[in-house]
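**Q** Give the three-dimensional model of this entry:
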Amino acid sequence: MQTHHSINYVEMAACDLEANKRFFEQAFGWSFEDFGPDYTAFKNSGLEGGFFRADFTSRPQNGAALVVLYSDNLEASLDTVRLYGGSIEQEIFEFPGGRRFHFLDPCGNEWAVWSKLATE
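**A** Alright, predicted model coming up:
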């Protein structure tokens, strides 16, 4: 369902669509629907969106928005990202209200994964 003036869809660059599809399928359980050779839409991600073929990357230090995923088990998510070919850009660190890490997908786009602080 679309809501007036809400964020509805996100598109990101990917130099290798097949590599990114494999990574996000394996690491996060996303599925994909291809629309020609240069575009694939992702599903089961919490937000609708897609990857378009391009030779540039999305990095916050270049002014791009940072897409942040949520995890119930941050350490397991970090291990999974490494296992399936993501590279860790920033190890787990604390911030007010939680902890997170940053990683690069196979195409060099930067993402983050966060979780809440453990309550005592």
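**Q** When you work out contacts or count neighbours from here on, use the C-alpha atoms and nothing else.
**A** Fine.
**Q** after the lengthiest strand in the chain comes which helix or strand?
**A** Determined from DSSP state E, the single longest strand within the chain is strand 87-95. Per DSSP states H and E, strand 87-95 leads on to strand 98-104 as the next helix or strand towards the C-terminus.
**Q** Let's see this one next, to set against the first:
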Amino acid sequence: MHQHHKINYIEMPSKDLNKSKVFFSMVFGWTFTDYGPAYCAFSNEGINGGFYLADLSISSHTGAPLIVLYSSNLEASQAAVLAAGGSILKPIFSFPGGRRFQFSDPNGSEYAVWSE
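**A** Below is the predicted model of the structure:
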């Protein structure tokens, strides 16, 4: 159910939609629906969203929001990111409330994964 004034959907740039779909499918088990050659959507992943074709990437260093995913096994998630062609930007570190790591996907966009 949609909730009034709550974050409902997120769209992220992708230099190569196929790379994004393969990476997020392999690492996090996401599935996608294609809407033409320049857009694909995902749903039921904590929030619904999509990737749009653009010669851009997201990075917290340029002021973009950091998209953070949850994992019940941080070490396994970090290994899966590497196995699927991602790069670790910040290896697992502790912060108040848990641990996390930051990575870039094969298109150069930055994300993070956290756990208690």
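**Q** can you list the residues that contact the longest strand of the first structure?
**A** The set of residues external to strand 87-95 of the first structure that reach it, using CA atoms under 8 Å, 6 or more residues apart in numbering, is 78, 81-82, 99-106, 110.
**Q** Please find the angle between the direction vectors of the helix or strand harbouring residue 79 of the second structure and strand 98-104.
**A** Assigning secondary structure by DSSP H and E places residue 79 of the second structure in helix 74-83. If you take axes from the mean of the first three to the mean of the last three CA atoms, to 10 degrees, helix 74-83 of the second structure sits at 0 degrees to strand 98-104.
**Q** I figured residue 59 of the second structure hits residue 110, correct?
**A** Yes: using CA atoms under 8 Å, residue 59 of the second structure makes contact with residue 110 at a distance of 5.1 Å.
**Q** quick one: which of those two has more around it?
**A** residue 110 (24 against 16; other CA atoms under 10 Å).
**Q** ok, that one - contacts?
**A** Counted by CA under 8 Å, 6+ apart, residue 110 of the second structure has contacts 57-60, 66-67, 102-104.
**Q** shared neighbours, residue 59 and residue 110 of the second structure?
**A** residue 66.
**Q** ranges for the helices of the second structure?
**A** 17-28, 74-83 (DSSP state H).
**Q** Where does the shortest one end up in the first structure?
**A** Looking back up the chat, that one is helix 74-83 of the second structure. Mapping helix 74-83 of the second structure onto the first structure (TM-score structural alignment) gives residues 74-83.
**Q** average offset between the matching stretch and the second structure?
**A** Stretch 74-83 of the first structure, aligned to the second structure and superposed, deviates on average by 0.4 Å (mean CA distance after the TM-score superposition for the first structure).
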